[in-house]
Each structure stands twice: as C-alpha cells, then as structure tokens.
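[1] sharing a model that was predicted from the sequence below.
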Amino acid sequence: MESWVDGQPADVLSLKDRGLAYGDGLFETIAVRNGTAVLLERHLQRLETGCRRLALRVDWGTLNAELDSYARSLGDGVLKLIVTRGDSLRGYAADPSSEARRILQGSPPAAYPATHAERGVNLFPCSVRLSEQPLLAGLKHLNRLEQVLARAEWNDAQYAEGLMLDTSGRVVEGVFSNLFLVREGVLITADLGRCGVAGVMRAELLFQAESCGIATWITDVSLEQLHQADEVFVCNSVYGVWPVLSCGSARWSAGPLTRKLQTLARALLDV
C-alpha cells in the first residue's frame, strides 16, 4: 500500500527532515485487523507522552482522521506511524513553531512461525547494552541503533529474539519486545525509568492481569532473578505473547500464567 506524508500519497521525503538528520521523532507500529487499528488508544497515549516530552506539535484531530482512513484502506496488516519534527536547516536547534510531520506506511500482516507462540522461543543473550537516559526512557523514539547493533549479533534461526540488559547489567527487554517473568504467581516486568520502550502490549497485559486479580510487580530485574523465574515470556503489539524456553544456560517451560495472558493477548489482536 502506498505511503502517506501529511495526509497525501507520497514516496519521497525531504532531505531536510529532522527525523532523517537526527532521529528527531517517534514511531508506533500498529496491528490492523479488518480495517481497525488494534489498541489504538494505548498507541496514541504513548505517542502523546513522547510528543510532550520532545515538544513536538501535532494536529491530533488530523492525525486521528488519517489513521482511521489509512487503517480502513489497509484492511489487514501492520501500520507504521512516524512523527518527525519536520524540516529544519543545519544545526540541532529546532523551530518551536514548526508543525510535526506525519508519515504513514502499510505492510502485510507479520508472518511469524506459528511455533513461536505454540512451543515458545529461545532468546539470544545480546552483548550490546542499553544506555541509561531517563529523558528518553519509555519512548519509542527514532534512535534505534542499539537495537540495530543487538539484532546484528545473531543469524541463527534458533533464536527468535534477543535479551537486552542496560549498562548496569539489569534485565530490561527484548530487541523488539518487552519481557515478563513469573515467580511464585507474581507477574514481574522491568522498571523502564532509565531506558527501554514502554510497550503497548506490556501496558495492556499489566492492566489485564490486575483486572484478573494477578499480582504484578514493576521493578529492577537482575539476571539471577530471571534465571530463577518459573516462567518467562516476551510480548509486543503485533504478535502478542511468545513463551520463552531458554536464554544462555537458563531453561523454562510455557507455564499456565503465560498461556492465560497469551490467550488474552490473542483476543485483543483478533478483532
């Protein structure tokens, strides 16, 4: 499907765009089912948080109308929304009055092997570390070079994802997903106050778990805690939940809480 730039079909972008020059912007990767953008409210909540923090000026009424129209045209697939600060001249200083640029791209539904969800996946223990920057923590900003470097660490098909730690050695997330562990019935995920992406599916699963009476805990997670977990899984807003079977020498099985949340995630995505 053709891309849109500021509401118009386009296949080119200005060379002066600050998203290209500095990674000055944000993005959302949104599953689309039957012409409907899945978990759109949560995606927009995260995007609004990022725009406030980066002081990006977005016309939200126009953006919402474009998202609705584009999703209906796409039908089924993955919609990528990119918001940049728009054009500028040379230098880091930005024009505070400039309107953000809106870029919409569509692609076919993600084709992951069914065995990832059914049997589980292995994580590659990445050596690349996430830098700690609280001002950017949680945001899905355009600076993804840490993830690019981490993903380049493995080519073996036995690994579906990679595990990323921060520079202090804390467990944070996957390369393109959030990570949860279960210990004695408690659902645990990393505190993302220093780095990492506050995933849409992560937020929804925490909400769903609390609604079901499942204890949740957002905290710093050590490798030792990860290795001692009863269950481990990764999630994102496109594929839902994948049980984790191994990472390095650690081994787990797909447990009952993982399967319960996987079922909830599948229901959210199968609209």
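    Received the coordinates, thanks.
[2] from here on, contacts and neighbour counts on C-alpha atoms
    OK.
[3] what's the closest non-adjacent residue to residue 14?
    residue 87 (7.2 Å; C-alpha to C-alpha, 6 or more residues apart in numbering).
[4] try this one next to it:
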Amino acid sequence: MTAAAARVLVDGLSCSTVSVFDRGLGYGDGLFETIRFAHGKAPLWSRHMQRLADSGARLRLPVPDAALLLREALVAAAGLDHAVVRITLTRGIGERGYAPPATPQPTRVVAAFDAPAMGGDAYANGIRVRWCDTRLAQQPLLAGMKHLNRLEQVLARAEWSDATVAEGLLCDTAGDVISATMANLFAVIDGVLVTPALERCGVAGVARAEVLAIRPEANVVRLRPGELARAAEVFLTSSVRGILPVQAVGNTVYVPGPVSRALQQHWRGLGFPMEQA
C-alpha cells in the first residue's frame, strides 16, 4: 500500500493532513511507534505502549490513553490481515520558537499500511549488511526513544542503492556499534548472546526488549566492530520484520545459528506469520 492509499486518522478523524504550524513538522517535536498487527492482534502492543508512555514522560509530552490508540489502530487497519500501524504523536500546534506550549494539545496520527511478508530467503539464509559511514551523535537525553528526528538514519540509508544489501550498521561517534538503520542488533560472541548498550544513543526497540526478556542471560555491552567480526551468529530484531539472520557484514560471512532460529520460532509462537526457516 502506498502512502497515498494508506488509511489515516488524525485526532480520530479520517484525514491525511496536519497543520503547517504543528511542532512535529517544525521541530520534530514528537514520538512514533510502528506496530505490526496480524489478524487484528498486535503481540507486542504492551511493549509499544510502555515505550511510548516512558518516552512521553521524558519529553513532558502527554500521551493518549492506550485503549483509545488501540481502537483507532483497529479502525485504520480494518480489512488488512497483516498490517503495520504507525502511531505518530506530536506536541501539536504552537507559537513560533522552540519554547514548548505550557499546555500542549498533542496531535495524534494513526496510519495503517500493508505489512511486509515475514518469510523467504531473507529469513532462511539471512541478509547482507554493510557498514555505514554516518555516525550517531551521543545524546543521553534522547537515547532509547523513537522520536521524530530520524535524519541520521536518512543520511545513513542514502549511502547505498545496491538492492542486494538489505541494511546498514551504524556506530556512534566513539566508534561503538549501536544498531542497524531500522533494527537492533544481536550477536553470539564466545558463546554469549550480546546486544549493544543504548544509554548514549540509538532506539531501544520493542523486539529487542522482547528478546532481552526471554533471554535473561543476554548481556548488554559496549560492542566494537572488531568484536562483531568474531561472532558465531549475528541477527537483527525489528517489531515490523521480526528476527532477521545476517549472512554477511561487508566481507565477513556468518551462518544463521541456533539462537536466531529459536527466536524465529518464538516469533511464530507470539502470533506473527513467519514461514518456516
């Protein structure tokens, strides 16, 4: 489904426009969640709502009731067996200037799209990934949030046009591995499941949170590119795409392993429509 064909609600009404004075447009002042639905169910809904609530508190941005958001998400996704629903929340309309309004009236946008398939060669054999030259700036005040400022990811994704490369890995300005452009990263190194620490930058994904919850032995670490090259297996996690094994990062080759396979099975158990890998 194209953007023009998406089902969109703005503040609960069928609409596809917002004010040019909205702070989300002017300053990126807001948050968003991208949620996968399967047959009217969103297995990771509670994790999305928890992140939205936590991020809203950090930004002092009022967050709508989760029950209201779910009702609107189901309206937008009606008729789609497999949907991706994006919930965008901005601080609403304000006066010119950075100072936020004392009593903000947030704008909420709920849009539904056809979900990409979970299956095929990418899930069975893994994807090719490259290193990005773009570096993520360190800003602990925003770290972990899925805020509307995604220019670093836009610049990183613009670095390649090779259709055989599915993702790019990002380091921060200190040289630590952080994530892919649209997913979190896990690796098995010396028999230990690890994922990069995100206290300084990066998005703390809900799929990452699910993996950490069911794999309490996993370690959150500062990860260097050289350490990743020693990994026995590498995979990406995404609330939209699920568990994606990595077959290569540049010229370093990996093989999908038992951890990524077990997590793909867990995703099927959650209710996501993954084909057998």
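    Arrived safely, thanks for sending. This structure is a prediction, so every number in the text was calculated from the model and none was measured.
[5] any idea what the TM-score is?
    Overlay of the two chains. TM-score (TM-score structural alignment, normalised by the length of structure 1): 0.94; 267 aligned residues with a C-alpha RMSD of 1.6 Å.
[6] I figured the residue nearest to residue 14 of structure 1 was touching residue 22, is that so?
    No. Between residue 87 of structure 1 and residue 22 there is no contact under C-alpha atoms under 8 Å: 11.1 Å.
[7] comparing those two, which residue is more hemmed in?
    Neighbour count, other C-alpha atoms under 10 Å: between residue 87 of structure 1 and residue 22, residue 87 has more, with 21 against 14.
[8] show me where the stretch 51-200 of structure 1 has its strands.
    Along the stretch 51-200 of structure 1, counting by DSSP state E, counting those that start in this stretch, strands occupy 77-84, 101-107, 121-130, 159-166, 171-174, 178-183, 186-190.
[9] in TSV, list the ones you listed along with mean neighbour count.
    Putting the strands of the stretch 51-200 of structure 1 into TSV (neighbours: other C-alpha atoms under 10 Å) gives the following:
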stretch	mean neighbour count
strand 77-84	22
strand 101-107	21
strand 121-130	20
strand 159-166	22
strand 171-174	26
strand 178-183	24
strand 186-190	21
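[10] how about the ones you listed in CSV, adding distance to residue 233 of structure 1?
    Output for these, formatted as CSV (distance: least, C-alpha to C-alpha, whole Å):
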stretch, distance to residue 233 of structure 1
strand 77-84, 22
strand 101-107, 26
strand 121-130, 9
strand 159-166, 11
strand 171-174, 10
strand 178-183, 5
strand 186-190, 10
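[11] among these, which is nearest residue 92 of structure 1?
    Residue 92 of structure 1 lies closest, by C-alpha to C-alpha, to one member of the strands of the stretch 51-200 of structure 1: strand 77-84, at 13.9 Å.
[12] neighbouring contacts of the closest one?
    Defining contact as C-alpha atoms under 8 Å, 6 or more residues apart in numbering, one finds that strand 77-84 of structure 1 is touched by 17-19, 23-33, 56, 71, 100-110, 238.
[13] on that earlier part again, closest to residue 249 of structure 1 out of the strands of the stretch 51-200 of structure 1?
    strand 121-130 (10.0 Å).
[14] show me what the closest one is in contact with.
    By C-alpha under 8 Å, 6+ apart, strand 121-130 of structure 1 touches 146, 149-150, 153-154, 158-167, 169, 195-196, 242-248.
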